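1. All I have is the shape, not the residue letters:
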């Protein structure tokens, strides 16, 4: 079947002729594609890209466009599902890399032989799913990839390569089940001279001593039973509800933004040319290139510095966000690769950012010291005010004289809230002062502590001023509205000053930590993952 698929003759036209169909497949626009098919039935199996992809290759790249894929598969003849690209990859190979399980099920249901077709690097779809870290897809393909085929993907070097790739991706439950079914794979050496055990030994996070869980996380996880993937699930069905979600990894959002700008600003002809060339260039450079001046992409990204941000903590956080984003679409096996200097990406990142970490720690702790002093002062004032209540207490009952006055109730509540907020603020800033300020803490831990501390510091100041206004009005107001208005205006002055000076910092921290960050909000376009 493979021979007939690869040699099958299909109508070929100029690529610009198929550009509307190409764009419809990317958008998942079935109505637009159907009109094209009605006027040109040959377009269903036509080669519409420079690397001889069909519309099905393009369509499976978007998990949201499952209706498009479903309609397309119904329209295509069964033998067309195995049409190959320039790199001898069927649509199922693409689906395996994208992690689009629903599309994979549609394809395999029509042609059960698709999981047994290899690409030009002798990779089965199952191997590609493991290489690109798609756990749901790996588990599903294990249920439909048979062992009684030649060559057998589960024995010898193909099997050992599959096992090592699964271990690299961190799917230890799947790897354990695979070893139980094929014990010889544990000692079989891959073409690269590795075994699953040697790869596992090089992943510190795979062992309890190499983990970075906090005390509470260790306590929680110690009570959670480990659920391994059962062999029955792998043979007869995938229990996807118990699997950790592994969405299809996409290209860097910055590249997406660049490509979207090209599509918006240039003519259709230029866009088609740029799109095709850009994906070919990036596709060859990013996920599979062994050396670019003997330094891999993730090592190069680890050496990049963003100089446009003024606050060291925000700058360090943005550096980590960039690194993590690149880490997402680099195949898992490359995250632990060494460069020509024998350094892994994480080591390069640490070395290149050590000065920024020191500067960020200094800025952060200086800020925490100043804010701790202010929060402690507020806590002292409101605590003293709680003891010496406005107007004093009755000599007979010992209760406050103005206990039944509404302004006094406001004083009590705001004073208590001010004390609580200031103590929360002090706790956050003390945590920062006592923190070791590790590199990874700048991503979420330290920014969140700083945000909570600053917000509570402002709240404590605001509640303190409200308590002050209420106390003055309770004792001297005597129901005069002009006194209340004057006090309110005066109270707003220090609050406004504090807010105007600290709000930009808090806003930047919240946006950097919990907002769209440097990659923007527009995640609607999920472009196809680049080819290997």
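-> Everything's here; your move. Everything numeric here is computed off the predicted structure, so don't read it as measured data.
2. CA only for contacts and neighbour counts going forward, please
-> Will do.
3. Leaving out sequence neighbours, find the closest residue to residue 502.
-> Leaving aside its sequence neighbours, residue 502 sits nearest to residue 454 (CA to CA, 6 or more residues apart in numbering; 7.9 Å).
4. did I read that right, that neighbour in a strand?
-> No: assignment of residue 454 by DSSP: H, G, I helix; E, B strand; the rest coil gives helix, placing it outside any strand.
5. ok, residue 219 to residue 213 distance?
-> Look at residue 219 and residue 213: by CA to CA, to the nearest Å, they are 9 Å apart.
6. er, residue 358 actually
-> 24 Å.
7. Could you do residue 411 as well?
-> 43 Å.
8. Looking at the two, which one has more neighbours?
-> Neighbour count, other CA atoms under 10 Å: between residue 411 and residue 213, residue 411 has more, with 28 against 12.
9. Could I get the contacting residues of the more buried one?
-> For residue 411, the contact set (CA atoms under 8 Å, 6 or more residues apart in numbering) comprises 466-468, 470-471.
10. Closest one to residue 504 out of those residues, please.
-> residue 466 (23.6 Å; CA to CA).
11. ok, and the closest non-adjacent residue to the closest one?
-> Residue 466's closest residue in space is residue 414 (CA to CA, 6+ apart), at 6.4 Å.
12. And residue 162, by the same measure?
-> In space, residue 162 is closest to residue 127, 5.6 Å off (CA to CA, 6+ apart).
13. Tell me the helices and strands packed up against the strand or helix carrying the one you found.
-> Assigned by DSSP states H and E, residue 127 belongs to helix 125-131. Other elements packing on helix 125-131 under the criterion 3 or more CA pairs under 8 Å, 6 or more residues apart in numbering; DSSP states H and E are helix 91-98, helix 135-144, helix 156-168.
14. The longest one packs against which elements?
-> Using 3+ CA pairs under 8 Å, 6+ apart as the contact criterion, the neighbours of helix 156-168 among helices and strands are helix 125-131, helix 172-181, helix 196-201.
15. ditto for the first one
-> In terms of contacts (3+ CA pairs under 8 Å, 6+ apart), helix 91-98 is packed against helix 55-59, helix 101-110, helix 125-131.
16. Tabulate these (TSV), appending mean neighbour count and distance to residue 277.
-> Formatted as TSV, these follow (neighbours: other CA atoms under 10 Å; distance: least, CA to CA, whole Å):
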stretch	mean neighbour count	distance to residue 277
helix 55-59	27	16
helix 101-110	19	27
helix 125-131	28	23
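17. okay, pairing it with this:
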């Protein structure tokens, strides 16, 4: 079977499994390579077709007493098969793997399992930009777990990383589903607004356009219409990523317009999440509290009263307005000043405004 996995001959792997005596949990739990992948890990990671992966899961389901142990198996990075399915972005596997588990408790435990980086399956689906996998897995996370499955131990949330990786449309959806993540601060002292302010390409004013891009830019239409998850889409890997929804580029018939379309798409959704962040962000609310109370924000005792977002900003030295000014993101500068005029008083540690 190891040879079949190595040669990516999944039909041979299936024949070996079907010909094995039952019960045969050892076959399913055997390590196929130096990364400690089981046959199920390997099939998902190495791109076996959804049909083959489905056949493997059906064969596994016949050993009901071993299903939980097989689906809980970890590789070198402590990833379970569900972690691998989420990273691959396969909606069918993200449905079939939890459905194979016997109880709701086992399903929830699988959805909340963390790898050695502290990442859950739903976290991996989001940070790899897999919209449907993210939506399906998020339904397995019960409400009492709040935002915990969406945040790593170092404080990085799915919102931090989807913005950092420029999955702006997915970031917008995440903010709608999980508004509490907007004010989440990581251990570096960064809120999602800090991340966005550090990406000049998210804004038209900070992006260089060639003369032909400048001419075409106003006429490029951008739409966002997620498709419904049909049975046909379940047979695909990674269908309908938000940042890859149709954009009418075929109407123009010119491949060189792709870069213009991608730039405008980034600007449209960059501006959208900018507005969402500013409408909900608690970062400047702490500064307003300081001004209204007349507190000396440099005093350690008062710093504790201002909340974690202001403490993080003070330690980092750069506020979103200062970052936006540095990178020339005029839209963000004006939006911040419109929402929070007192931000004009922001200073770096070197007392520069």
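-> That came through, no problem. What you see is a predicted model; the values in this text were computed from it and never measured.
18. on that earlier part again, so what's the residue nearest to residue 502 of structure 1 up against?
-> Contacts of residue 454 of structure 1 (CA under 8 Å, 6+ apart): 371, 425, 502, 506.
19. In CSV, list those along with neighbour count, distance to residue 514 of structure 1 and secondary structure.
-> CSV is the format used below for the contacts of residue 454 of structure 1 (neighbours: other CA atoms under 10 Å; distance: CA to CA, whole Å; DSSP: H, G, I helix; E, B strand; the rest coil):
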residue, neighbour count, distance to residue 514 of structure 1, secondary structure
371, 20, 22, helix
425, 31, 20, helix
502, 14, 18, helix
506, 19, 12, helix
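20. now the closest residue to residue 272 of structure 2 other than its chain neighbours: how far from residue 338 of structure 2?
-> Once flanking residues are discounted, residue 272 of structure 2 sits nearest to residue 172: 7.3 Å by CA to CA, 6+ apart. Counting by CA to CA, the gap from residue 172 of structure 2 to residue 338 of structure 2 is 21 Å.
21. Which residue of those two possesses the greater neighbour count?
-> residue 172 (23 against 12).
22. I'd assumed residue 273 was in contact with the more buried one.
-> Yes: counting by CA atoms under 8 Å, residue 273 is a contact partner of residue 172 of structure 2 at 5.5 Å.
23. Tell me the spacing between residue 426 of structure 1 and residue 500 of structure 1.
-> For residue 426 of structure 1 relative to residue 500 of structure 1 (CA to CA), the value is 21 Å.
24. go on, residue 488 of structure 1?
-> Taken as CA to CA, the span from residue 488 of structure 1 to residue 500 of structure 1 is 18 Å.
25. Comparing the two, which shows the higher neighbour count?
-> The neighbour comparison of residue 488 of structure 1 against residue 500 (other CA under 10 Å) goes to residue 488, with 15 against 11.
26. out of everything not next to it in sequence, what's closest to that one?
-> residue 469 (6.9 Å).
27. do the same with residue 96 of structure 1
-> Closest to residue 96 of structure 1 by CA to CA, 6+ apart is residue 129, at 4.7 Å.
28. Quick one: map that neighbour onto structure 2.
-> Aligning on TM-score structural alignment places residue 129 of structure 1 opposite residue 125 in structure 2.
29. Its match and residue 111 of structure 2, how far apart?
-> Taking CA to CA, one finds residue 125 of structure 2 at 11 Å from residue 111 of structure 2.
30. what packs against the host helix or strand of residue 274 of structure 2?
-> In this assignment (DSSP H and E), residue 274 of structure 2 forms part of helix 257-280. Here helix 257-280 of structure 2 touches helix 168-177, helix 192-197, helix 211-216, helix 249-252, helix 330-339, going by 3+ CA pairs under 8 Å, 6+ apart.
31. residues of it that come out buried?
-> Judged by neighbour count (16 or more other CA atoms under 10 Å), helix 257-280 of structure 2 contains these buried residues: 257, 260-271, 273-278.
32. Stretch 41-52 of structure 2 now?
-> For stretch 41-52 of structure 2, using 16+ other CA under 10 Å, the buried residues are 41-44, 48, 50, 52.
33. Can you get me the start-to-end distance on that stretch?
-> 13 Å.
34. chain center to it: distance?
-> 22 Å (CA atoms, centre = their mean, to the nearest Å).
35. burial count for residue 173 of structure 2?
-> Based on other CA under 10 Å, the number of other residues close to residue 173 of structure 2 is 16.
36. Can you give me the separation between the nearest residue to residue 280 of structure 2 once chain neighbours are set aside and residue 140 of structure 2?
-> Once flanking residues are discounted, residue 280 of structure 2 sits nearest to residue 182: 6.7 Å by CA to CA, 6+ apart. Distance from residue 182 of structure 2 to residue 140 of structure 2, counting by CA to CA: 22 Å.
37. likewise residue 311 of structure 2?
-> 34 Å.
38. just to revisit the earlier point, which residue lines up with the residue nearest to residue 280 of structure 2 in structure 1?
-> Match for residue 182 of structure 2 (TM-score structural alignment): residue 186.
39. Now for its match: which residues touch it?
-> 160, 179, 195-197.
40. how about a cut-off of 7 Å?
-> 179, 195-196 (CA atoms under 7 Å, 6 or more residues apart in numbering).
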